[in-house]
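Colleague: coordinates only, sequence not included:
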């Protein structure tokens, strides 16, 4: 099994990468930090930064790496390594961008102001762009910078590793220290990074749910309520890890058990991410509901609820 690490800048990724190097050894990690980066592995440059990149030949040329990592979008390697083996860390978006600004000033001789930096279109919503096109619920593991110790505890348990905790490449004396913002910057930052803020809030709710299951010694299910209308409820679910058994899903309407279904239907749109069971992980329930109702699903075997909060029914468009 090889891991794919989406290293989003200034999310404790360097600490994780250095810890992984110590555990796996640097020779077993393949890096993709861009064509001009000294850190990028030779095979990456040979196969992926040519006139005609050949991703399949690239993978075939590797000798059982423990991990591939880099400042790349999740879509770059998820179809080769599988979404279940994909990991990343997220951070409070405003803290992350302040940290990245300081990094640019210290290490890249950036001369612009903080406002000029965060106003640049390329610096907005960077976490969402890195994970675009993949549901958070499907990703093998999402850690939080602010809860790095707990994240590493769960990650090591999930992948049977012992990656040590480190604190590298920090702009502040301590990871838990927070940057402070002027009110004008705060308002503008929140407006420009609204999608990242929403992403982080949802990821935090998923993290809380997963950590609760972890502490209760219960298996985690990657599970998503995709659609909930007045006529049907649908989604997908599978066990984290190597378990291949289908999940039984309970539908809760206004907090009450309404129906059960097995997640065994084919979800073609997931197949590019190499989900388990060949993509036969979906469920669909015909229902009769009103826009005033709320729905939530529950994994019958463990009680895990998804989404983390009940969702109000959407009006069906005729």
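Modeller: Cool, the structure landed. As the structure is a computational prediction, the values presented were derived from the model and not from experiment.

Colleague: please count neighbours and contacts with C-alpha atoms only from this point.
Modeller: Noted.

Colleague: would you map the strands across the stretch 101-250 of the chain?
Modeller: Here the stretch 101-250 of the chain has its strands, by DSSP state E, counting those that start in this stretch, at 141-144, 221-228, 232-239, 248-253.

Colleague: before we go on, here's another structure to hold up against the first:
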């Protein structure tokens, strides 16, 4: 599949400026579109014309898909979601406390914010900014999630996966800051964790995923994406409902269902999931599997689903 154009969700203060400038240098200004709002000089003329003047996002996206290889903006995923396959969606995430403090410093310097840091933390509009930006897409379906604290590694991984040669740049930093990281009082840390619980969950997940994707690419194994889908509370521990796919292959993934270490069934993840189709995940939505535990499964037994090619555990449960 063609990876381009890429849709870069530029979350504020996550090293996104360095990445987007490096991407523009690589792809060329003619093939790089920006959407930083109606009042921004950086926003592409076609986006200004169609998105902000004509109020016709479809035509804006049509121009992007025809002419661009890279779209970047302080926008949330749903804005352009219908026009991009999930593999083409990319972003960076950052330790939430560092992101919050950096955003506060930026807002104070450039946007006239007069409140205290504690005031800033308590404002809902500044809370969970990273997870808000990605709302609407299954986290593991996102094509690439870079880690700000591991920026050089992230660029190397990005280039390996997408076959690009984007350079490492280091721009738009707060030069008044003495060290590389901010420090916090216990009260500040507690408040940040309370107000940004979803961002902490996202960041922890992204770190685990980063290591997994790095390992798979180094071993030249398929980059498997997977996750759980909703089941009713009464069905938990009694059945599974999962999705999994690999963007680099058209065939459905296969997996073993293992109970207490013994393979009990082979399954193919090829059931239709409307949500996966709507969100352009892969295979037009045919990436799911539902499985009701048979009566032979006993309470307390451990259930695992292991993808065959990589031997990755893509689901774990306990029979209840």
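Modeller: Sure thing, it's come through. On a predicted model such as this, the values are computed, not experimentally measured, just so you know.

Colleague: one step back: with mean neighbour count and distance to residue 287 of structure 1 added, can I get the strands of the stretch 101-250 of structure 1 in a markdown table?
Modeller: Output for those, formatted as a markdown table (neighbours: other Cα atoms under 10 Å; distance: least, Cα to Cα, whole Å):
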| stretch | mean neighbour count | distance to residue 287 of structure 1 |
| --- | --- | --- |
| strand 141-144 | 23 | 32 |
| strand 221-228 | 20 | 9 |
| strand 232-239 | 22 | 5 |
| strand 248-253 | 20 | 10 |
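
Colleague: for those, which one sits closest to residue 13 of structure 1?
Modeller: strand 141-144 (10.1 Å; Cα to Cα).

Colleague: whereabouts in structure 2 does the closest one align?
Modeller: Aligned by TM-score structural alignment, strand 141-144 of structure 1 falls on residues 144-147 of structure 2.

Colleague: what does stretch 120-128 of structure 1 give?
Modeller: Under the criterion TM-score structural alignment, stretch 120-128 of structure 1 matches residues 123-131.

Colleague: list the contacts of the matching stretch.
Modeller: 11, 93, 100, 120-121, 195-199, 202 (Cα atoms under 8 Å, 6 or more residues apart in numbering).

Colleague: which residue packs closest to residue 17 of structure 1, ignoring adjacent ones?
Modeller: Nearest non-adjacent residue to residue 17 of structure 1, counting by Cα to Cα, 6 or more residues apart in numbering: residue 69, 8.0 Å away.

Colleague: next one: the aligned partner of residue 59 of structure 2 in structure 1 from residue 40 of structure 1, what distance?
Modeller: Superposed on structure 1 with TM-score structural alignment, residue 59 of structure 2 falls opposite residue 57. Distance from residue 57 of structure 1 to residue 40 of structure 1, counting by Cα to Cα, to the nearest Å: 17 Å.

Colleague: more neighbours: which of those two?
Modeller: Using other Cα atoms under 10 Å, the more surrounded residue of residue 57 of structure 1 and residue 40 is residue 40, with 17 against 11.

Colleague: can you name the residues that contact residue 271 of structure 1?
Modeller: By Cα under 8 Å, 6+ apart, the neighbours of residue 271 of structure 1 are 278-279.

Colleague: please say which position in structure 2 it maps to.
Modeller: With the correspondence set by TM-score structural alignment, residue 271 of structure 1 lines up against residue 277 in structure 2.

Colleague: does that match count as helix, strand or coil?
Modeller: Under DSSP: H, G, I helix; E, B strand; the rest coil, residue 277 of structure 2 falls in the helix class.

Colleague: just the one 10 residues further on next, same as before
Modeller: For residue 287 of structure 2, the reduced secondary structure class is strand; criterion used: three-state DSSP.

Colleague: what's the spacing between the residue nearest to it when sequence neighbours are not counted and residue 139 of structure 2?
Modeller: Leaving out its chain neighbours, the residue that sits closest to residue 287 of structure 2 by Cα to Cα, 6+ apart is residue 270, at 4.7 Å. As judged by Cα to Cα, residue 270 of structure 2 and residue 139 of structure 2 stand 20 Å apart.

Colleague: do residue 254 of structure 2 as well
Modeller: In terms of Cα to Cα, residue 254 of structure 2 sits 21 Å off from residue 139 of structure 2.

Colleague: that older thread, what about the match of residue 59 of structure 2, helix or strand, and which?
Modeller: Here residue 57 of structure 1 sits within helix 55-61, counting by DSSP states H and E.

Colleague: check the mean deviation of the helix or strand following that helix from structure 2.
Modeller: Going down the chain from helix 55-61 of structure 1, the next helix or strand is strand 67-70, by DSSP H and E. In the superposition with structure 2, the average deviation recorded for strand 67-70 of structure 1 is 0.8 Å (mean Cα distance after the TM-score superposition for structure 1).

Colleague: average gap between the helix or strand following strand 67-70 of structure 1 and structure 2?
Modeller: Downstream of strand 67-70 of structure 1, the first helix or strand assigned by DSSP H and E is helix 78-81. When structure 2 is superposed, helix 78-81 of structure 1 averages 1.2 Å from its matched positions, counting by mean Cα distance after the TM-score superposition for structure 1.

Colleague: ok, and what's touching helix 78-81 of structure 1?
Modeller: Outside helix 78-81 of structure 1, the residues that reach it (Cα under 8 Å, 6+ apart) are 2-4, 56, 59, 86, 272-274.

Colleague: same thing but at 10 Å, please
Modeller: 1-6, 55-56, 59, 67-68, 84-86, 134, 139, 271-275 (Cα atoms under 10 Å, 6 or more residues apart in numbering).

Colleague: quick one: the helices in structure 2?
Modeller: For structure 2, the helices defined by DSSP state H cover 16-27, 45-47, 57-67, 77-80, 96-110, 117-122, 129-133, 151-162, 186-195, 197-218, 274-278.

Colleague: so which of the ones you listed is nearest residue 258 of structure 2?
Modeller: Proximity to residue 258 of structure 2 (Cα to Cα) singles out helix 197-218 among those, at 21.3 Å.
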